[in-house]
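A.B. asks: I would like the atomic coordinates for the input below:
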Amino acid sequence: MSSNLNSNVSANLSAEDTVKEFFGGGAGAATTSDSDALSVSLANLWQTIHENRWGIILFMIAGCLAGVFKAVSETPVYQARLTMAVEPSSSRGGQSNVFDPFAYRFYETQYELLKSRSVAERVVDQLQLVERESVQSLLLSPSIFRSLTREFTRLTGISLVDEPKVPQTKIDLTAKEKEQKRRWLTGIIQSGVSVSGGEKTNLVQVSFRSINPDFAAEIANELVSAYIDLGLDSQLSRSQQTTQWLSQRIDGLKVSLDQAQSNLQRFLVEENLLDSSRSAQITTSELQTLNAEYNGARAKLDELAKRYGARHPKITEARAEMLAAKQRLDSKSRSISSSREKQVELARLERDVQVNQELYEAFLAKFKEADISASGSQVASARIVDRALPPSGPIYPQKNRIIVMWTLGGLMFGIMLAFLRQQLDSTFKTGRMLEEKLGLPLFGILQSLGKDTKAVERHYLDNKRSVFSESINHIRTGITYSNVDNPPHVMVVTSSVQSEGKTTLASNLALSYAQQGKTLLIDADLRRPRIKHIIETDTPYGLVDYVAGMVELSDCIRQDKDEKNLFILNSGTTPPNPLELLASDRFRQILQDLRGRFEHIIIDTAPVLPASDAVVLGRLSDALLMVVQSDKTTFHMARDAVKRLNASRVPVAGLILTQANIKKAHSSYYGGYYGYGAYAYVEDSAAKES
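C.D. replies: Reported below is the predicted structural model:
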């Protein structure tokens, strides 16, 4: 018999360790490795999503519906695109094939010109948009209601609202209204233009966006035409301005030249002079002739002096000729010196004539070159390659993308709220969480039986093979083998606050222990007794009356009607001082006497935080069990209760998580444990079939 008992004990210990390790570990659970911690974190993440799956799905559906509404209510936008070739202008004699490292500036300039106000104003004027009454409907987005009705008509073919007919007639506006509308239309066209291209080729794409496809193509084509016309007009204007300026300068230079020539001519006539070049030639020739005559006369005098005396008549005649020649030469020299000032003035006048003549001829040549350049230059620098056509479909909204993005946004928002809720929720959800945060062993988990279940405090008696009953047996086993050498006989059941399920645990645990021997259930919650309401007895007396010495023990204790090994000791009369009564020596002696009468004693007492009864009873018991309600008891409440017990040197033997929602929780926490309970159902079914 001893060997059988040892083998059963070993089997129970092995099963107990396996179960505890599966759903949260026990007193001897080993620390997890890094990989296990990662697995636990991922499991917690999935658990959060699983617990809040319906809320997340609701947010995802709401996001999808919002995306559908946005996609349907958005006004379609069409984009018409035109392709054109743009090249820098070059004159007939220019070098167009020379590499220009700054050519990108030219294209950037053309892009800005295409989007300029001048081009947009030309489009407005050429298309006469100011006078067109239909332009309002082509540029302004319809209301959300009209967008929804149009989408409904497109999908079903049923017209809910007749589309208003837009008149094509012109409207009469005042000058001020026309100017305001022209500015408004110009701004609208400028904002709808986009230009791209020109990076590797000379092709440029010009696009215009509008809610009307035909109007988008019309504006795109007219925009490029206006741009080309603007270039032509600009170059023609520059040529005209250059020609006009050169013509004005030539006329002025012609007047200056005529005035200079007139001044020169008048000076020559007044001073009886020739022009500088002819006067210089004549003067030089006369001086040379006079000098030659003087030298000849002197040579003749020297020759005669050799043959004749000084008084010879030929000598006298030759000397007179030499003196006359010298006199003529000196007279001419003096005449030239006296006319030097006139020569300087003459040179100045001639220089004025020359300068005016050169300027006149230079500007005349430039004028002729400008005419030739204007007639032979390459004026058109842009040409249309592909004209814009009305687009077949809108570029916005991309309905599928909007719906997907809003759906994903709703999903992510729901997940974020779920995690935020988890972070703000400090209640206990699982046994693993309870063990990790409080650092105490977990004896078991009790599932929530729901509001429809009657007499939950006596559920063990109604169905001993149910999942709930198997959980009670599991807790009983954990308590028994928490101290194998000296199993606890007197056990106190308490909680942090009221309504956590301590009475339910105490009642069902007493029924479970009654299967092993004589068991006493004491209702020591003297402030709010509960057991007397769930177990009917034929005596009004109880623990208070017995401790006070008013009645005998036999008058207080009653045997359970449905379980012969279970005896009930109710609280009895409500005392004015429950703590003093439980801390009395009389109660200590009574509890010691009851130890000898019963194999197991279960005491249901008041919660720890509101009262100190559990501290007093914990010192007199062998084990104190603390009940924690799932999704209600916060970490701070349970921690304060444990601290209070530890401060009084009352250790907590183990924890019990009550009212756990198995359907809501993930199977990785409870599936293994409650799978064991489900096995009992299968066993019963097989037995019935046999």
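A.B. asks: from here on, contacts and neighbour counts on C-alpha atoms
C.D. replies: OK.
A.B. asks: what does the host helix or strand of F69 contact?
C.D. replies: Following DSSP states H and E, one finds F69 within helix 53-73. Outside helix 53-73, the residues that touch it by C-alpha atoms under 8 Å, 6 or more residues apart in numbering are 49, 144-145, 147-148, 151, 397-399, 402-411, 413-415, 418.
A.B. asks: recalculate using a threshold of 7 Å.
C.D. replies: 144, 147-148, 151, 397, 399, 402-403, 406-411, 414-415 (C-alpha atoms under 7 Å, 6 or more residues apart in numbering).
A.B. asks: check stretch 452-472 too.
C.D. replies: Contacts for stretch 452-472 (C-alpha under 7 Å, 6+ apart): 444-447, 504, 507-509, 511-512, 674, 677-678, 680-681.
A.B. asks: show me what the helix or strand hosting I403 is packed up against.
C.D. replies: When elements are assigned from DSSP H and E, I403 belongs to helix 399-424. On a contact count with 3 or more C-alpha pairs under 7 Å, 6 or more residues apart in numbering; DSSP states H and E, helix 399-424 meets helix 34-51, helix 53-73.
A.B. asks: the helix holding F69 vs helix 34-51, what angle?
C.D. replies: If you take axes from the mean of the first three to the mean of the last three C-alpha atoms, to 10 degrees, helix 53-73 sits at 60 degrees to helix 34-51.
A.B. asks: please give the structure of this sequence too, so both can be compared:
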Amino acid sequence: MNNIDSNHYGDSFSSEEFVDLRKYFSILWSYKFPIVTVGLIAGILAAGFMWLQPKQYQATSTISFASGRANIVQIREIVETGNENRDYLQTQAEVIRSRQLASRVVERLQLTKASFDAPPNAITSLFELNGPTKPASELDSDAAMQQADQAAQESSETVPVSDARTSELTPEEVVSANSAPTSALLVNMLIKNLSVELVRGTQLITISVVTHSSELSAEIANTLAEEYLASQLEQKRDVASEATDWLGERLDVLRTNLEESEQTLLAFQRAENLVDVDGVRGLAAQELNEVTTQLLVAKRQLQQVSTSYQLVRRRGDDTEALASLPQIQEQPTILALRQQVSDIRRQISDLQLRYGAKHPRMIAAVNELDSANNALADEITGIVSVIVGQYEAAQANVNALEAELQRVKDDFQELSRKEIQFEELKRQVEINRELYDTFLTRASETSQGTGFDKGNARITDPAVPPLEPLDNKFNLIVFAVVIGSVLLSSVFVLIYEMVQDSIRNPDDVELVLKQKMFGLIPLHKQNNTESNFSARSYFDETYFQYAESIKTLRTSLVLSHLDTPAKIIALTSSVPSEGKTTVSTSLAFALAQNERVLLIDADLRRPSVGKTFGFATKVPGLTNLIAGTHKATECVHRDDASGLDVMPSGPIPPDAQQLLNSLRFSNTVKLLSKQYDRIVIDTAPVNAVSDALMISRISDATLFVVKSGSTRRKVILRGIERLTQVGINIDGIILNQVDVNSRFARSEEFYGYYGGQYGYGQSTDDRSESLAAPRSVKLETV
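C.D. replies: As a prediction, this is how the structure comes out:
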């Protein structure tokens, strides 16, 4: 049975994909006649078009640019020629190509539209049904006159009476007013026929004009070159004149600025008494240095006395403590007094050994000691007063010098500010004087150089009327058109083939569906229309190709199952109307020629096998046998003409899926397989319902019918995927109704029965109550 892995079908296509150029060449080769025909038609049309093109003549004039400047006095800032630079030449080329020069040429030569129109030829003259046409100039004049009349009429209706004189315009004035659009058209036509190019490696510019007249081409080229040279001279004169006027105006402004800045500087010097700024600045700097030096000396002195002062302040009024200070001990007076006190104390010590305390000599010695101590204390107090006085004097001196230094600094800063302001005013005067001198020099140079108006360009090679017309590259263009049309047709063919979304040939079966090609059944037509083709056409000699294709299909089926013959064969398709019933019946006919074969109609949604053999609607069949209402001999009918046994569907059940999924159905098929060599089962489309999935699981072989050029690839792949997902191996694809005589195939999609609904409904015509026996077969109960 069909329980093989679903991935088996893709094993043969697991190799690396590559671009098969032979396939594309084969496609193009099949369309070779249409492609060649398109190329020939395009070439003929291109040749005719090129042959009808009028002749064109090209005249060229050359302008050279001098390497030196034209002005005697070089004024780079005023008139910069820059002709050494290639950008300058490119700029001049664009100037020559400008609309302004073209307009001057049109006015000078009085060009009209007829000057650029091609002369009539034999073909264009055929279309002049109303006689010869007027020249373009006359047409322009007539149109302008009509516009003048209309403008005059509108003016008379809209202009007030007081301004009526302004509306009284002559036709000639209106023609001049309306000539702007015509002139713009002529300028555009001239620029379109103009070519300006730089000659590489030189200082030359070529001016080429193409018209249908050799004399006119040369005249326009020379006139354009002359107008360019004239415009350059005019531009130089205008620039020099404008420069002179501008320099004069600027000189007046600069002179006024210079005078004002000088007056401002002088007034500032007077107001600030600045006679010699450098000398005053030197005196201020010297004074600042002197005060700074004095302050440093005073601070050192203050630092020296500050130590003694701090020690004295910490001892306070303690005489003994003050006397111990080095600054006091080192004083000679203090040393002498201290020695005197010491001597008196020794004397008192000696006297105490001999006299009492109240002895006159003891009393005199004690009084002398008190006098010496008092003198020592007074001397210490005097020395402390001196130290305090020195400190206060040093501090006062430092404070006075700091104040003086601050004053000197303020004066110096004020002087610096005045000096900066003075220098700024002085620089402004110098700048104004330099600008004034520069512009005065340039004005003098400009006035001296305006008298020399020679240009730096000249015509070195004037244009002459060409003797031969331009080469229109007839052969090259025709060849390019032929090649282009062939390539375009080939691309269109390839795109057309790529966008086809159906299966049309065996290559599509293998490359797109990844399935084995099992059989190909051709499409049969009569008089370019489909004939009344049916399964019985297998026995008609008229359709021998069809019969041979069915026999080939039979052979493929038999050879693919040599080891284990496929007794139960299920045929299905992705959507209805792909011809699976006809293929099933024809395959059963072919198998019945050598074996005992039973054809079962298992499409219980829309059965058609019974109608193929002409059975009545109520003839018992598959559903009766499964339901047990009839025996197998009553449900199987013999077709005497082919020897094929047929089991129609029988009455349509309310739930066909449940019936086919029942154990009774599978057992019935197994029992029938013992009585027949082959059983061919026609199933419902796999994308519509799941009937084919259940039938294929009990079959030995499953064949998938695809109608060529009809069903979309996505729909077919979806049907194949449904089968493979449940473990059903598809033996192969039967490509049906292949138009072997045409490269084109149908691409429309038809999906579903009865307007796209594949269900339980059945039309009244399909369920007719006719019990008439088939006209072409004789039924026998088995």
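A.B. asks: TM-score of the superposition?
C.D. replies: The TM-score (TM-score structural alignment, normalised by the length of structure 1) is 0.59; 497 aligned residues with a C-alpha RMSD of 5.0 Å.
A.B. asks: mind checking which of the contacts of helix 53-73 of structure 1 are buried?
C.D. replies: Listed as buried from the contacts of helix 53-73 of structure 1 are 147-148, 151, 397, 399, 402-403, 406-411, 414-415; burial here means 16 or more other C-alpha atoms under 10 Å.
A.B. asks: nearest to Q241 of structure 1, of those residues?
C.D. replies: Closest to Q241 of structure 1 out of these is P397 (49.9 Å), distances taken as C-alpha to C-alpha.
A.B. asks: tally of neighbours for the nearest residue to K551 of structure 2 once chain neighbours are set aside?
C.D. replies: Spatial nearest neighbour of K551 of structure 2, excluding adjacent residues (C-alpha to C-alpha, 6 or more residues apart in numbering): A590 at 6.2 Å. A590 of structure 2 has 24 neighbouring residues, counting by other C-alpha atoms under 10 Å.
A.B. asks: on that earlier part again, the next helix or strand after the helix holding I403 of structure 1 vs structure 2 - mean distance after superposition?
C.D. replies: Next along the chain after helix 399-424 of structure 1, taking DSSP H and E as the criterion, comes helix 431-438. With mean C-alpha distance after the TM-score superposition for structure 1, helix 431-438 of structure 1 departs from structure 2 by a mean of 3.3 Å once superposed.
A.B. asks: which stretches of the stretch 51-200 of structure 2 form helices?
C.D. replies: 86-96, 99-109, 113-116, 122-126, 136-158, 164-167, 171-177, 179-192 (DSSP state H, counting those that start in this stretch).
A.B. asks: likewise the stretch 301-450 of structure 1?
C.D. replies: With DSSP H, counting those that start in this stretch as the criterion, the stretch 301-450 of structure 1 has helices spanning 313-338, 340-376, 399-424, 431-438.
A.B. asks: ok and the shortest one relative to helix 34-51, angle-wise?
C.D. replies: Spelled out, that is helix 431-438 of structure 1. Using the same axes, to 10 degrees: helix 431-438 of structure 1 against helix 34-51 is 120 degrees.
A.B. asks: from the chain's centroid, how far away is helix 431-438 of structure 1?
C.D. replies: 38 Å (C-alpha atoms, centre = their mean, to the nearest Å).
A.B. asks: got the buried residues for it?
C.D. replies: By 16+ other C-alpha under 10 Å, the buried positions in helix 431-438 of structure 1 come out as G431, R432, L434, E435.
A.B. asks: ok, so of those residues, who is nearest A320 of structure 1?
C.D. replies: Of all these, R432 has the smallest distance to A320 of structure 1: 154.4 Å, by C-alpha to C-alpha.
A.B. asks: quick check: the closest one vs L505 of structure 1, distance?
C.D. replies: Applying C-alpha to C-alpha, to the nearest Å, the value for R432 of structure 1 to L505 of structure 1 is 20 Å.
A.B. asks: go on, K165 of structure 1?
C.D. replies: Look at K165 of structure 1 and L505 of structure 1: by C-alpha to C-alpha, they are 79 Å apart.
A.B. asks: repeat for F208 of structure 1
C.D. replies: Here the criterion is C-alpha to C-alpha. By it, F208 of structure 1 lies 76 Å from L505 of structure 1.
A.B. asks: picking that back up, the residue nearest to K551 of structure 2 -> structure 1?
C.D. replies: Mapped onto structure 1 by TM-score structural alignment, A590 of structure 2 lines up with S512.
A.B. asks: name the element its match belongs to?
C.D. replies: Using DSSP H and E, S512 of structure 1 falls in helix 502-513.
A.B. asks: quick one: average offset of that helix versus structure 2, please.
C.D. replies: Averaged over the aligned pairs, helix 502-513 of structure 1 sits 1.1 Å from structure 2 after superposition, using mean C-alpha distance after the TM-score superposition for structure 1.
A.B. asks: in that helix, what counts as buried?
C.D. replies: Neighbour-count burial for helix 502-513 of structure 1 flags K502, T503, T504, L505, A506, S507, N508, L509, A510, L511, S512, Y513 (criterion: 16+ other C-alpha under 10 Å).
A.B. asks: burial count for the nearest residue to the fourth one once chain neighbours are set aside?
C.D. replies: Take L505 of structure 1 and drop its neighbours on the chain: the residue closest to it by C-alpha to C-alpha, 6+ apart is E457, 7.3 Å away. Applying other C-alpha under 10 Å, we find 20 other residues in the vicinity of E457 of structure 1.
A.B. asks: and E457 of structure 1? What does it align with in structure 2?
C.D. replies: By TM-score structural alignment, E457 of structure 1 lines up with A535.
A.B. asks: how much space between that match and A365 of structure 2?
C.D. replies: Distance of A535 of structure 2 to A365 of structure 2, computed by C-alpha to C-alpha: 176 Å.
A.B. asks: one more: A221 of structure 2?
C.D. replies: Distance of A221 of structure 2 to A365 of structure 2, computed by C-alpha to C-alpha: 147 Å.
A.B. asks: which of these two has more neighbours?
C.D. replies: Per other C-alpha under 10 Å, whichever of A221 of structure 2 and A365 has more neighbours is A221, with 26 against 18.
A.B. asks: would you agree that one is in contact with V464?
C.D. replies: No - if you go by C-alpha atoms under 7 Å, A221 of structure 2 and V464 don't touch, sitting 9.1 Å apart.
A.B. asks: what touches both of these two?
C.D. replies: A59.
A.B. asks: show me where the stretch 201-350 of structure 1 has its strands.
C.D. replies: 203-210 (DSSP state E, counting those that start in this stretch).
A.B. asks: from S512 of structure 1, how far out is the counterpart of A701 of structure 2 in structure 1?
C.D. replies: Residue correspondence to structure 1 (TM-score structural alignment): A701 of structure 2 is matched to A623. Relative to S512 of structure 1, A623 of structure 1 is positioned 17 Å away (C-alpha to C-alpha).
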